[in-house]
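*Asks:* Got a sequence here, can you model it:
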Amino acid sequence: MNKRRVKPEHVRREEIVNAAYEVIFEVGLSNTTMAQIAKKAQLSVGIVSHYFGDKQGLINACMLEMLNVLRRKTAQYKAEVQDSHPESMIKAIIDSNFDISQVNQRAMRIWLDFWSASMHMPELSRLQRINDQRLYSNLKFHFLELMPKDQASIAARGLAALIDGLWLRGSLSQDTTFDSTLARSIAYDYVDTQLKLVKQIRQERQNE
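*Replies:* Model prediction:
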């Protein structure tokens, strides 16, 4: 007699989170219910609640997982850099933020819902602040290897804002496909401009 195989907890949680992503993409975060997610995952509401408590607990877990995907992508892109030069590392961070995992239609729709909800949900707001600080700190670390502290801070904040702005404009566009090549090119140009400015300032000071 065949016995139904019980899936490991991490597998079951992943299935529920993926089901939640699908429902949020289809109906929006505000219209999403635990019953819809359970149906999508082919589970009972009781089992979904067992793993995540309530809808808020599940939504928090979903956003955290999206942040973890971005964090892992950033680490992957940086690890693939051949020369480990600070400029290359900065551009690897740019690449990770415009990776297909971040700019596909489903991910962008869900991110927009989470960003909007973070204004009213303290835990989502906290996670968003962590994400913002992580991007800024990561960029500043490498800019500091290329320029003085004050300039590095400004350059990092500017690039972080540019990345978010390019992503947001792309997500609100009527186009079905995000132009990641163009977004990368614009962000790269910002980095190149900042480095040229620093070089120019140093040259002027040497000539004084």
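*Asks:* C-alpha from now on. contacts and neighbour counts both.
*Replies:* Will do.
*Asks:* Which strands or helices does the helix or strand that contains residue 129 pack on?
*Replies:* Using DSSP states H and E, residue 129 sits in helix 122-143. Identification of packing neighbours for helix 122-143 by 3 or more CA pairs under 8 Å, 6 or more residues apart in numbering; DSSP states H and E yields helix 55-79, helix 86-97, helix 105-117, helix 149-172.
*Asks:* Please identify the most buried of those helices.
*Replies:* Among the helices and strands packed on helix 122-143, ranked by average contacts under mean count of other CA atoms under 10 Å, first place goes to helix 86-97 (a mean of 21).
*Asks:* Let me know the secondary structure of the residue nearest to residue 170 when sequence neighbours are not counted.
*Replies:* Ranked by CA to CA, 6 or more residues apart in numbering and with sequence neighbours excluded, the top spatial neighbour of residue 170 is residue 178, at 5.8 Å. In terms of secondary structure, residue 178 is coil; the call rests on DSSP: H, G, I helix; E, B strand; the rest coil.
*Asks:* which residue is nearest the centroid of this structure?
*Replies:* The structure's the chain has its C-alpha centroid closest to residue 70; by CA atoms, centre = their mean the separation is 4.6 Å.
*Asks:* Does that residue touch residue 102 like I think?
*Replies:* Yes. In terms of CA atoms under 8 Å, residue 70 counts as a neighbour of residue 102; the distance is 7.3 Å.
*Asks:* shared neighbours of those two, anything?
*Replies:* Common neighbours of residue 70 and residue 102 (criterion: CA atoms under 8 Å, 6 or more residues apart in numbering): none identified.
*Asks:* And this one, please, so the two structures can be compared:
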Amino acid sequence: MPKVGMRDTRRQQLITATMESIAELGMQNTTIVSISRRAGLSSGIIGHYFGGKQGLIEAALRYLLEQLGKELKERIARTDGSPEQRLKCIVEANFSDFQQTEMAAKTWLSFWARSMHEPGLQRLQQINNARLYSNLRYAFAARLPPEAATAAARQTASMIDGFWLRSALSKDPAEGFAEAQTLCKRFALSTLNSGSH
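*Replies:* A predicted model of the protein is given here:
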């Protein structure tokens, strides 16, 4: 009989191995064999837990989304919940240490490229976009009229995605991510405070 928690441990091993394989080989060249070898588990277990490579790739992307959500909740829990603090937390969660790792960054980049052609990945991308927009709009709506809050949320979401992409592809990602975070926070806070005058 398997030990309690072994299933979750194996699932996580496979998800991590998938992201490592994507970071090294790209999504196209990542195979069940390359994943199972990295995880130190038999390839048959992938089919058992995830139904195949596509199911495992979607699970890896859901894991990235979960990490983003968890990071945001933890950060907001340590603040007074003001709109300023919420906006700072949203930006920080998107540029967190984990989201900047080569493994996470390359998985996101591969995910965005493939989501244009695969409905399952496209759905996850839409969830991600909607969540970012919704969190931003909630914060802006505390100070700005509805139309302005919508515009501010769209602009800030585009800035976060755009700066994240440029940073991930730059020669010095760490420096790019740090500067991007500062610029996104500055824009979000100045836009929020423009409604207070």
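*Asks:* And residue 168 of the second structure, what's its match in the first structure?
*Replies:* Residue 168 of the second structure maps onto residue 171 in the first structure when the alignment is built from TM-score structural alignment.
*Asks:* Name the nearest residue to its match, ignoring sequence neighbours.
*Replies:* Counting by CA to CA, 6+ apart, residue 171 of the first structure lies nearest to residue 108, which is 5.9 Å off, once chain neighbours are set aside.
*Asks:* among the helices and strands packed on helix 122-143 of the first structure, which is nearest residue 36 of the first structure?
*Replies:* Shortest distance between residue 36 of the first structure and those, using CA to CA, is found for helix 55-79: 10.9 Å.
*Asks:* With the second structure overlaid, how far apart is the closest one on average?
*Replies:* Comparison of helix 55-79 of the first structure with the second structure after fitting gives an average deviation of 0.7 Å (mean CA distance after the TM-score superposition for the first structure).
*Asks:* hmm, back to that, from residue 22 of the first structure, how far out is the residue nearest to residue 170 of the first structure?
*Replies:* Between residue 178 of the first structure and residue 22 of the first structure the distance is 20 Å, computed by CA to CA, to the nearest Å.
*Asks:* Ok, residue 124 of the first structure next?
*Replies:* When distances are taken as CA to CA, residue 124 of the first structure and residue 22 of the first structure turn out to be 19 Å apart.
*Asks:* okay, residue 178 and residue 22 of the first structure: which has more neighbours?
*Replies:* A direct count of neighbours by other CA atoms under 10 Å for residue 178 of the first structure and residue 22 places residue 178 higher, at 23 against 20.
*Asks:* The more buried one contacts residue 169, doesn't it?
*Replies:* No. The pair residue 178 of the first structure and residue 169 does not pass the contact test of CA under 8 Å, sitting 9.5 Å apart.
*Asks:* So which bit of the first structure is the helix or strand hosting residue 22 of the second structure matched to?
*Replies:* For residue 22 of the second structure, the element it lies in under DSSP H and E is helix 6-25. Counterpart in the first structure of helix 6-25 of the second structure, with TM-score structural alignment as the criterion, is residues 8-27.
*Asks:* Measure how buried residue 177 of the second structure is and give me the count.
*Replies:* Neighbour count for residue 177 of the second structure, taken as other CA under 10 Å: 23.
*Asks:* quick one: contacts for it?
*Replies:* With CA under 8 Å, 6+ apart, residue 177 of the second structure has these contacts: 95, 100, 163-164, 167-168.
*Asks:* what does residue 65 of the second structure give?
*Replies:* Residue 65 of the second structure makes contact with residue 128, according to CA under 8 Å, 6+ apart.
*Asks:* That one -> the first structure?
*Replies:* Aligned against the first structure - with TM-score structural alignment as the criterion - residue 65 of the second structure pairs with residue 67.
*Asks:* same deal with residue 180 of the second structure?
*Replies:* Under the alignment defined by TM-score structural alignment, residue 180 of the second structure is paired with residue 183 of the first structure.
*Asks:* roughly how far apart are its match and residue 202 of the first structure?
*Replies:* Between residue 183 of the first structure and residue 202 of the first structure the distance, using CA to CA, works out to 29 Å.
*Asks:* Who has more neighbours out of these two?
*Replies:* Set side by side, residue 183 of the first structure and residue 202 show unequal neighbour counts under other CA under 10 Å, the larger going to residue 183 at 21 against 12.
*Asks:* That one contacts residue 166, doesn't it?
*Replies:* Yes. Under the contact definition of CA under 8 Å, residue 183 of the first structure touches residue 166, with a separation of 6.3 Å.
*Asks:* With that, I have no additional questions.
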